Structures are given as C-alpha cells and as structure tokens.
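*Asks:* kindly return the folded structure for what I paste below:
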Amino acid sequence: MLFFRVVKETIQKRSVRLFFALFLLLIVLAGIIFWVNQKEVRQPEFGITYSTIYAQELGLDPLTVYQALLTELSVKLVRLPVYWSEVEKEQGVYDWDQVDQLMTLSNAHGVEVTMVLGEKVPRWPECFIPDWALELSEQEREQVLKEFLTIAVQRYQSFSSLERWQIENEPFFPFGVCPERRNELVFEEIALVSDLDDHPVQLTVSGELESWWQSALHADVLGFSLYRVTWNKTVGFSVYPLSPTFYRIRATVMKWLTQKVIISELQAEPWIFISLDEQTTEFWSELFTPDDFEKNVQFAEQTGVSEVYFWGAEWWYYLRMQGFDSLWNYAENLFDSQTVFVKH
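*Replies:* Coordinates of the predicted model:
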C-alpha cells in the first residue's frame, strides 16, 4: 500500500509541474503573438518569379514577356531561375545566350535579381537536370552540377543587377519529379558559391508543410512559399486554414537565425489542374481574379515580411494576349503604387 501511495503522490506532483509548465508556455506564446501583432505592418517591396520555361509552355516569347514586365509594369525585383537542362544540353557545351539577355535587360532597368541555381529550381517538374547528367552516377552528377554552378557564378557575379544567389528551390521539401539526393549536397553547394562570391545566399522552404530552421541556419535570406488555394486529386480545391499571424510568428522567430525572411512565392495565378486546352480561357480567368489577387496581397502584407515575389507573371501576360487583361491591369496598378526605392 505504501508503494502505491508513493507512486500516486509522485504522479500528482509531476502532473502539477506539467500543468504549470504548459500554463507558462501558453503565457509565453500568448505574449509572442501579442508582441508580433503590435508591430507596425509596412508595405513590402513586390517582385516576381520569372520562368522562361513557363513562358514558352504558354506559347510566349520569354524575352518579349520579360521586357514588358520591366517596362510596362516597372518590376524591380525578380527571382530568375537558370535551367541547367536548357543551358547545358550537351555536357561541357553551354548556351548562356538567353540568360545573358535577361540579365542585360535587368541591368538596363535597374532590376535586382535573385538568380536561382541548382538541379531543383522553380516550376514543374521542379528538377531540370540534363538528360546526359541523369545517366551518370550520383557522385558524377554532383560533380558536374558543381562545375555548372562554378561557371554560372563566375559569369554573372559582376552584373550590377545581381542581388543574391538562391541555391536550389525548397531543397528539403519532397515535391516534384526529382532523383534522390543527399541533403548535405545543398550545404556543399552553398559553400562552393560562397567561396566564389560574396553576394548573399538565399534558401527557400514550403510555407506550410516543412520546418524552416534547417534552411534558416544556412542562409543569409530565407524565402517561403505562400499559397492560399491548392488542389489535389482527392479533395479538389481547398483553402489553407491559416492566418497571417501563423506566418508572421514563424518569420519573426526565424529572424533570430538568418538576416532576412521574405515570401519567395505568393500565389498570383490559378492552380492549373488539367491541360489548358481542356477548358476555355474564360474559365481559367475566373479561377483567379483581381479580387483573389488583392486578397492574397493583403494577406501577405499582414505577415510583416519586407519582400514578396508573385508567382504567375507569365500568366498575366498570357491572359492579356487572349483579351483578358484584368490581372495585368491589377498588377500594373500595384507596382505603380509602390514607392520608388534605392538599390541597397
């Protein structure tokens, strides 16, 4: 009996301690939420992710679209993926012509470019690896990847428009058609680029579906994706039940680990769940409207980040060419409303 009484008292004491620990934790969390929500919300600087691959898929000329975005919308922040599969279609033979032209245009228009390098860069199927490299062993593929990174960094590090490098895209998030790779490879890529050049390095994460701390620890800038509406075969369209405070708290905590936290992808186009030609352009235009655009902008502003990059600029131009210019016009007004900022 004495034994059971001692066990019972021990459990009760531990339960009391656990209760007070949880109570204290709730107070701390409530304090953090209150403090975060009291901070002044300033309008972020808006930019775009620009994909030449996606522009081509939409039947557009990538350089024409890019020039329109810079001249007509006055876009000043661009996240620009470089597609290894397009630049080095044959091993050791590099075609930098298109990237050169995009960077030259960026220089001429005072654009700040985040250049994305690696195997996994923005747009589906996520990984853009040359066919010849896929036939190599993992170790050999890693070596030729590093050679590609070295040549790219050395070629573009002196461009005045280059603001930072991004290494891979959401490298620790298992999404896309990609071969297996070592997590440590990302850190080796960062070390390589940092040894070659002193521009900041950015890593990106899923805003909702992965931890941020590992990427934050190894990056100067942490970017996260923010999608309000998603689609999958099981449930169709769904809206993430998250508030701006969720992202704001995570971003605030991550600033203890990295220099800056930004939104690297903000949804600004519909989720294309079937082939475009299976529905009318009018149908697609109604899946994501200027009202949806504005709601996403307002949501992003409340997260408190300093930079927001829209996902879908190529789509705005495509719709405009089809006679549906409402998204383009909304973006034009949004960029026009921004205060002109000095390159930092």
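
*Asks:* contacts, neighbours, all on C-alpha from now
*Replies:* OK.

*Asks:* can you give me the helices for the stretch 151-300 of the chain?
*Replies:* 184-196, 213-217, 244-254, 281-287, 290-301 (DSSP state H, counting those that start in this stretch).

*Asks:* longest strand in the protein, please.
*Replies:* When the chain is parsed with DSSP state E, its longest strand is strand 260-267.

*Asks:* what residues does the residue nearest the centre of the chain make contact with?
*Replies:* Geometric centre of the chain, nearest residue: Ser264, 3.1 Å, by Cα atoms, centre = their mean. For Ser264, the contacting residues are 49, 204, 223-225, 307-310, by Cα atoms under 8 Å, 6 or more residues apart in numbering.

*Asks:* and the residue nearest to Val144 when sequence neighbours are not counted, helix, strand or coil?
*Replies:* Leaving out its chain neighbours, the residue that sits closest to Val144 by Cα to Cα, 6 or more residues apart in numbering is Ala133, at 7.8 Å. For Ala133, the assignment made with DSSP: H, G, I helix; E, B strand; the rest coil gives helix.

*Asks:* from Leu276, how far out is the spatially closest residue to Glu88 that is not a sequence neighbour?
*Replies:* Spatial nearest neighbour of Glu88, chain neighbours left out: Tyr94 (4.8 Å); criterion: Cα to Cα, 6+ apart. Tyr94 sits at a distance of 32 Å from Leu276 (criterion: Cα to Cα, to the nearest Å).

*Asks:* still on that earlier bit, among the contacts of Ser264, name the ones in strands.
*Replies:* Those of the contacts of Ser264 lying in strands (DSSP E): 49, 204, 223-225, 307-310.

*Asks:* next up, for comparison:
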Amino acid sequence: MLKKIIKYIAGFFLVILAAAVLLLAYFNFPVSEENKDAQLGVTFSSRYASDIGLDWKEAYLAMLEDLNIKKIRIPVYWDLAEKEDGAYDFADVDWQLQEARKKNTEIILVVGQKVPRWPECFIPNWVGDDAKNRQEKLSRFINIVVERYKSNPEIKYWQVENEPFLSFGICPEFDKNFFDREIALVKRLDPSREVIVTASGEISIWSRSAKRGDILGTTLYRTIWKEGIGYFDYPIGPRFFHLKYFISKLLTGNSRAFIIELQGEPWISGYTTNGPLEEQFKSMNAEKLKENVSFARKVGFPEIYLWGVEWWYWLKVEKSHPELWETAKELFAQNRVDQQSAPE
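*Replies:* Predicted structure coming up:
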C-alpha cells in the first residue's frame, strides 16, 4: 500500500514537473514578429530627477525637445502638492502639463497615495496613522486634482494608484474596497477619460487590475537584483505575457492593455545612482535598452512607456555618458518614422 502511495505521489510530481518544463519551453519559444505600430513613451518623475541632482525642469524640457517624446506618464505627489492640510501647490504639475501641451504631447496623470518611484507611497506627514482619516483626505485630494485638470486637453488618461495589488514599498495596508471607491470617484468626476489600473508583469495576477480599469497597465522587467541571489534574468519570453493577457481577457472581457513601465534603468543593490557605473551598466546599457524595446514590441501591446529617462539624462550631463540618451533618441526617432509609415 505504501509503495502504491509513493508511486502515485511520484507520478503526480512528475506530471507537474513535465507541465512546468513544457510551459517554460512555450514561454521561451521564439517570437519573430514585432509590433512596429506600438507607440513609445516614458514615465517622468520630477521628484526623482531632483533626488539624483538634476535640474528637473531642464531634464523635462530636454526630454520634450531633444528626445521629442509624445507620450508621458506623470505622477502627482500628494505630499508635495498638499504639504499642509488644505493648502495646495500644483505649480510643478501645472508647468509640466503646460510644456507638454506646447509640444502636443499626451499625458497619463497618476493620482493616489501610491504613485511611481520609491518609496512608492507619498502620504503627507500631517495625515497621521488613522486609516479612515487618510482615506477621507486622499479622496478630497483626488477630487481636487481631477477637477483641476479634467479640462486639460493634453491629459489622455487617468491612472489611479500604481500597482495597487503588489505589496511593495513603504505603504499602509491595502484596502481593496477603498481602491474601488477611488476609481469610481475619478470616473464620476471625469467620465470622458479612461482609467488605467496597473499590475506587475511578472508576479501579479492581471485580472484584478484588468476588471477594474478600462485599460490594464503592466510592468515589464528583464534583469533584477535580489538579495542572496544577485542579478537575475527572468527566464521568460514574450509568450509569457501573451498567455497572461489571454487569461486576463478571458476572465474579465477587457482586451485593452499597455506596457506602462518597461525597464530602461538599472536594478542594483541600493540606490541606483550611488553605485559604480560599471555596476549600473550590468543590468542596463544601450544594447539592453534596444533589446528591451524589441522584446516589448513582441508582446504586441499598442503603447510602451519606458522607465529611466531621468537616469539617461543624469548619465549624459553628470557622468559624460550620453550613450543611453542617444540610443533612446534613435529609438524614438525610428518610432516616429514607423508611425508615419503605418497604414491608416
């Protein structure tokens, strides 16, 4: 009897192992076709640009004028825009939107307590620790932001929170019901625009985000650094994302998806710009940037937003390494050519 049980258990694990091997083989089966129609954009964080020692306005204008970028995702940082209870300062956001409008650049405006860049959540100190109070104050803030900017023609989409279901960063406990109310609030205040809800590409279940948003935004990272492991390349190809998309669409009926955050800067131990350049270039360099864009195009989604434009500019002006900036310039220039030659 014991031998039979052991045999069944061994057989079960062999089936699981075989299925895992087949899935891995499928995920890495080559994809040759790239979606050349996919439009490229970036995420820009004035906060991060300042943190790494840049004049963030200079970097922003260089991005608009030299790279000629036409799609930008911009976070609205709650703790910077409302440093005191009820006292608002949107001058920096206003300026970014005005400059984008001059260049006919489309904006994704991100609202919430969790928005792009570390430590992920940006809650004013005056809010305190009471969850109910925080939610009330955040709802008020979102209301003011949407009312302020909903008439701005350069804003194409709203994004509510950033990777809300991913437990990452220094954040309060996630409240799914409150998150649903945040989305409902934005939709009620501005029914004319679609709402993006984001998820991790490699480790999140997409259906939770896809069923809540009009558009799913996924991250896509190729090389990361993990404590105890070091550098790690995800052993998956574009077909991994094809399958996740198929399952998500099947479960939710939502067929809209963007790559909202494509790795374009290093992932190292510690703060990126504190590491030696040779360490930074291990997980991101000009060749890897081109490879990542090619990989993302093979996923097939219509819009791809790169992560790391501030770092490219920092390398150029602070470290005399313009290679990433120039490579990005070539990629965006070719993207414009591809868009112009695309069939109507």
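
*Asks:* ok, back up a step: need the max-distance pair from the ones in strands among the contacts of Ser264 of the first structure.
*Replies:* Greatest spacing in these, by Cα to Cα: Thr204 and Phe310 (14.4 Å).

*Asks:* picking up where we left off before, against Glu147 of the first structure, how distant is the residue nearest to Glu88 of the first structure?
*Replies:* Tyr94 of the first structure is 12 Å from Glu147 of the first structure, by Cα to Cα.

*Asks:* distance check, Asp85 of the second structure against Cys171 of the second structure.
*Replies:* Counting by Cα to Cα - Asp85 of the second structure and Cys171 of the second structure are separated by 20 Å.

*Asks:* could you do Gly41 of the second structure as well?
*Replies:* From Gly41 of the second structure to Cys171 of the second structure the distance is 27 Å (Cα to Cα).

*Asks:* cool, and Leu331 of the second structure?
*Replies:* Leu331 of the second structure is 35 Å from Cys171 of the second structure, by Cα to Cα.

*Asks:* now do Glu120 of the second structure
*Replies:* Taking Cα to Cα, one finds Glu120 of the second structure at 7 Å from Cys171 of the second structure.

*Asks:* what's the overlap in contacts for those two?
*Replies:* Lys114.

*Asks:* the two: which has the busier surroundings?
*Replies:* Glu120 (17 against 14; other Cα atoms under 10 Å).

*Asks:* need the counterpart of the more buried one in the first structure.
*Replies:* Glu120 of the second structure maps onto Glu126 in the first structure, with residues paired by TM-score structural alignment.

*Asks:* how about Glu330 of the second structure?
*Replies:* By TM-score structural alignment, Glu330 of the second structure lines up with Asn333.

*Asks:* please give the element, helix or strand, for that match.
*Replies:* helix 326-337 (DSSP states H and E).

*Asks:* may I see the buried residues of that helix?
*Replies:* 327-328, 330-332, 335 (16 or more other Cα atoms under 10 Å).

*Asks:* what's the answer for stretch 177-190 of the first structure, then?
*Replies:* 186, 189-190.

*Asks:* contact partners for Arg222 of the second structure?
*Replies:* 233-234, 263, 292.

*Asks:* ok, of these, which come out buried?
*Replies:* Applying 16+ other Cα under 10 Å to the contacts of Arg222 of the second structure flags 263, 292 as buried.

*Asks:* what's the closest of the contacts of Arg222 of the second structure to Pro75 of the second structure?
*Replies:* Looking across those and measuring by Cα to Cα, the closest to Pro75 of the second structure is Gln263, at 17.4 Å.

*Asks:* do I have it right that that closest one meets Phe295?
*Replies:* No. Under the criterion of Cα atoms under 8 Å, Gln263 of the second structure makes no contact with Phe295, lying 10.9 Å away.

*Asks:* what's the biggest helix in the second structure, counting residues?
*Replies:* Ranked by number of residues, the top helix in the second structure under DSSP state H is helix 2-27.
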